[in-house]
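In: got a predicted model here, sequence first, then my questions.
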Amino acid sequence: DDGTENIQVGYGLGIGKAFAEFQHWIKKLKNRGIIIAVCSKNNEETAKEPFEKHPGMVLRMDDIAVFVANWENKADNIRRIQSVLNIGFDSMVFLDDNPFERNMVRENIPGITVPELPEDPAEYLEYLYSLNLFETVSLSTEDAERTRQYQDEARRVSLQKSFVNEADFLKHLAMVSEVSHFSRFNIPRVAQLSQRSNQFNLRTVRFTADEIGKMSEDDHYACFSFGLKDKFGDNGLIGVVIMEKQSPDTLFINTWLMSCRVLKRGMENFMLNTIVKYALRNGFRKIVGEYIPTAKNKLVENHYPDLGFVKTNIADRNIYVLEVDSYKERECYIQEEIMDKNGEQ
């Protein structure tokens, strides 16, 4: 309301210094792979202006994955941000200096974390440090690219609104998936996905990098990683399938997980087409999958039935079987790029 020139931020004294230090902390979070979004009650042009023009601002538009500014209530706008990011509300933290806005978001979005910030901005950092909200298990090179990946995703969401037909939109994306076995180049990311993925994770089995490395060298396993890129950018490694060779004719899917960033692109169909081709080439006739429910993976409750697997009568387990010989390749609009263990085509 005061205009860009009157915003108090910078390394002078008082409140301006406090806000600058607060922004430096947020910038460090972003560099560690924490996603930064802005939810502002303002005109979009006015809200963006300080990030673009104010000399004392530490954060710039390039640091922000999703920027939402309008006069709607913040709970609805946070839901809009969540729909772009495709993460659970329980993975989101809402910081706001207005007690009314904090309470409104708390009451309307179950699961979201809303710290009760001190009145004095100079006390923000000490208080937030004490909450330990942003600890990460591991950090990969792809974490540094996360903000750009979500900026790309916001552009995809905007483009999709111009298409009536979903298939036309998917074709327009010109998607390519990099399919690779596990290697020294991707094992850290595969392990990280197994540790972090909760929603699109059929059995929620966690692996260390050492365990992944051992499986990659063990003929008892067939291991696949999947990347995805399109006309907007590269999403990096977003999917993992690990299959155990249970018998000469049966593969068991030990792990099937995928980043929620690429939901509704047809990757599930593409991944299944890929593992069925592997099964046919190697003489396997059945692929068995299991769904183990958790508090967070209800999203994939019907994953196997939706893909044509048939549920078995095994008591107390959700076991599904796909007959490979009768499988018909599922429709998707993704081209395949096969990589070897050295990361080369």
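Out: Happy to help now that I have it. Numbering: from 1, shown residues only.

In: for the rest of this, base every contact and every neighbour count on C-alpha atoms.
Out: Noted.

In: whichever helix in the chain runs longest: what's the following helix or strand?
Out: Scanning the chain for the longest helix, with DSSP state H as the assignment, gives helix 15-31. Downstream of helix 15-31, the next assigned helix or strand under DSSP states H and E is strand 37-41.

In: ok, second structure coming up, stack it against the first:
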Amino acid sequence: MAEPVPGGGAAGDDALRMLVVSSFTATPVRTALEFWGRRLGVDVELAWGAYGQVFQELQLVRSGRCPEVVAVLVRWEDFLPAGDDEAAGVVAEELGAAVDAAARRAPDSAFLVVSCPPSPPALADPARSRSLTVAEEVLLRRCPRAENVTHVGRDEVLDRYRVSRVDDGLTDELGHIPYTPEFFAALGTTLVRRWYLGRVVEPKVLVVDGDGTLWDGVLGEDGVSGVEVGPARREVHRFLVEQRRAGRLLCLCSKNDRRDVERAFTTVPGMVLRRDDFVRVRADWSPKSVTVAELAADLGLGLDTVVFVDDSRVECAEVRARHPEVRTVGLPPEAEGALRTLRHCWPLDIGRPTAEGSRRTEWYRQDDRRRELRDRSATSLADFLDRLGLEVTIRPPGPADLPRMLELTRRTTQFTLSGRRWGAAELTACPTGGRVVDVRDRFGGYGTVGLMLFSTEGTVLSVTGFLLSCRALGRGVEHRMLAHLGEVALARGLDEVRLSFADTPRNLPARRFLSEVAVPHPDTGCSGYVLGASAAAHVRFDPDGAPPTGAPLAPPGPKPAPEARPPVGLPWFWDDPGDMPPGLTTADGIREALGAELWADTVPADTVPDDERAVVRIWTEILQLPPDGIDGNFRALGGGSLEFVQLVARVYDEFGVELPVDPLLDDPPTVADLLSMIRRPDTAGAVLSDEEGVPWIE
């Protein structure tokens, strides 16, 4: 097994560390991985599993020796040489079990299992093609058992990046490199996007425009009967529906008459989105920056969790100028371009869904009914809470709670004592030192909204995690959580409860709560708050006597800087349609971009012949560095047998010349050698036969 990059490598928190395990030669994917690393401003550290030993490599995976991402790249025909449905199911089950076991041994690593496309000969054989489909379907059902495993189907790579050329029979024959540089560019981009998804602050609400975004036409000018939703706009609607199902809230912000907007949902043909898909609809002529801020405040969410989507460059510029922390996505005017932009806005990618996420919109609707109850009938907050019938259940977590616990650490930014994210290993390692909190009332369940992590240290109950979803704040749930911790401390014969705390740009509500119920730890070197175990057990919420959780501690000062983001470039947002290079949404374009990036500093002089320029470009793209002059040696600059296979294929693809493989393996070529052979094709020889193999192996 190639020594994996450990999870805590020297490159720091912004490094992409990945182990690639594959059933075929996958090293060409390195080019795309490193290209995106440069675009995102992160180091890329790669380790490669032994050639073709997928099961063996997975068996060697262990926590502490495993990087944060394990990419398992599978071409099913490499396991299934003949068409046998029963064997296909067995192999897929065994692979799923091997991935699942490895994922459980390394719970803080993300396992990406990619089913790669079969070859044309395999697809041409009906029995074999069917067995390959069976294998992929069985794996798809089997893989998601471990929470840190994601299955990536072939369509996610092929369709999203419109891969025009997938298979390369020549490199497959010579070195078991079955795919083209275009496919590897799309595959590498897909892997980076999946890694990226786990590293960013997840959007919680999408504020979308109406005219030119949800429908074609201007409602105020064309009327309800004059706007339309064509096939591509319906795909935009379906994209937004998937966002809602993933737990993101939808808000409509349109400069139109509200009555017209409401009528559009019921009368415009082709509408996929319904009024109930939106938690808020704002239709007026206020500046959209004002509306965005009001919507975020109304929902109790930070502006840095908002994505604003509009086709107007003016509206996008106005929102961006007033609220730089909002992720602003400018759409092109045509529906196809709008859909492409949304599909390639990386922060809007969807991870593994949870049950809580699918119900989030309904929870906010329930909260609206709670507000109505308070406004209509309650004379005080205590009276309102009494009528609400709040039920709080605090319990030890079970295995089924892990997805929601991970989601809480990722999504909770306001009421959290530290703002840190816990990994699956940390959450599962202390089942007796953790509690989850479920809440419901007369209007329905809130789901699991709270999490506490604690341990015993001498005579102290040390609390390292204390999180509560913002939708449950201000109702005394946090007080019941602290009281429960006090009861635990008393039951264990402990003297005090100590709560670790670290300021973040957004956790002021948590600090305010601690300042009300506890005191800063007397040791100035200890960051946190402390109170006696008995005092903690007797904490109670006084709804009409205590300041509300949202009340400021001091007069407001300057607007705080937005929460720091990772050093990323293009994928966060595009200022306007013209700023998004369309090429980076297709496999061909990505390949051209990564080649151009390397090529920019090595372009020969204009006087250099075209064929020499082409050879230098091919050489540079394969080795990721330019030749050392026309006499630079391919092997001396890092070219091994696999890179040579790519060189042979690229020369054949661009010049139609078959290089004499055996002599060049014995005596690796220079640029001058290659040019001589290209210019005198009569000296070229046949490619290797199946029996010959590739003798030059590093």
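Out: Right, received. Where do you want to start? On a predicted model such as this, the values are computed, not experimentally measured, just so you know.

In: which outside residues touch the longest helix of structure 1?
Out: With contact meaning CA atoms under 8 Å, 6 or more residues apart in numbering, helix 15-31 of structure 1 is reached by 8-11, 35-36, 56-59, 63, 121-122, 124-125, 134, 143-144, 147.

In: what subset of these is buried?
Out: 8-10, 35-36, 56-59, 63, 121-122, 124-125, 143, 147 (16 or more other CA atoms under 10 Å).

In: list the buried residues for the lengthiest strand in structure 1?
Out: Assignment by DSSP state E gives strand 233-247 as the longest strand of structure 1. Counting neighbours by 16+ other CA under 10 Å, one finds that the buried residues in strand 233-247 of structure 1 are 233-245.

In: got a list of what residue 359 of structure 2 touches?
Out: Counting by CA under 8 Å, 6+ apart, residue 359 of structure 2 has contacts 245, 247.

In: that one maps to what in structure 1?
Out: Alignment note (TM-score structural alignment): residue 359 of structure 2 maps to residue 145 of structure 1.

In: what about the nearest residue to residue 224 of structure 2 once chain neighbours are set aside, helix or strand, and which?
Out: Nearest residue to residue 224 of structure 2, sequence neighbours excluded (CA to CA, 6 or more residues apart in numbering): residue 264, at 5.9 Å. Assigned by DSSP H and E, residue 264 of structure 2 belongs to helix 258-267.

In: helices of structure 1, start to end?
Out: 15-31, 44-53, 74-85, 99-108, 124-131, 146-160, 166-172, 187-196, 209-216, 267-281, 303-306.

In: which stretch among the ones you listed approaches residue 316 of structure 1 most closely?
Out: Comparing the helices of structure 1 by their distance to residue 316 of structure 1 (CA to CA), the top pick is helix 303-306, with 16.7 Å.

In: pull out the buried residues from that closest one.
Out: Buried residues in helix 303-306 of structure 1, counted by 16+ other CA under 10 Å: 303, 304.

In: in structure 2, what stretch matches that helix?
Out: Residue span in structure 2 matched to helix 303-306 of structure 1, by TM-score structural alignment: 513-516.

In: could you find the closest non-adjacent residue to the equivalent of residue 389 of structure 2 over in structure 1?
Out: Aligned by TM-score structural alignment, residue 389 of structure 2 pairs with residue 174 of structure 1. Leaving aside its chain neighbours, residue 174 of structure 1 sits nearest to residue 230 (5.3 Å; criterion: CA to CA, 6+ apart).

In: counterpart of the one you found in structure 2?
Out: Alignment note (TM-score structural alignment): residue 230 of structure 1 maps to residue 441 of structure 2.

In: ok, now how distant is that match from residue 448 of structure 2?
Out: 13 Å (CA to CA, to the nearest Å).

In: if anything else comes up later, I'll come back, but that's it for now.
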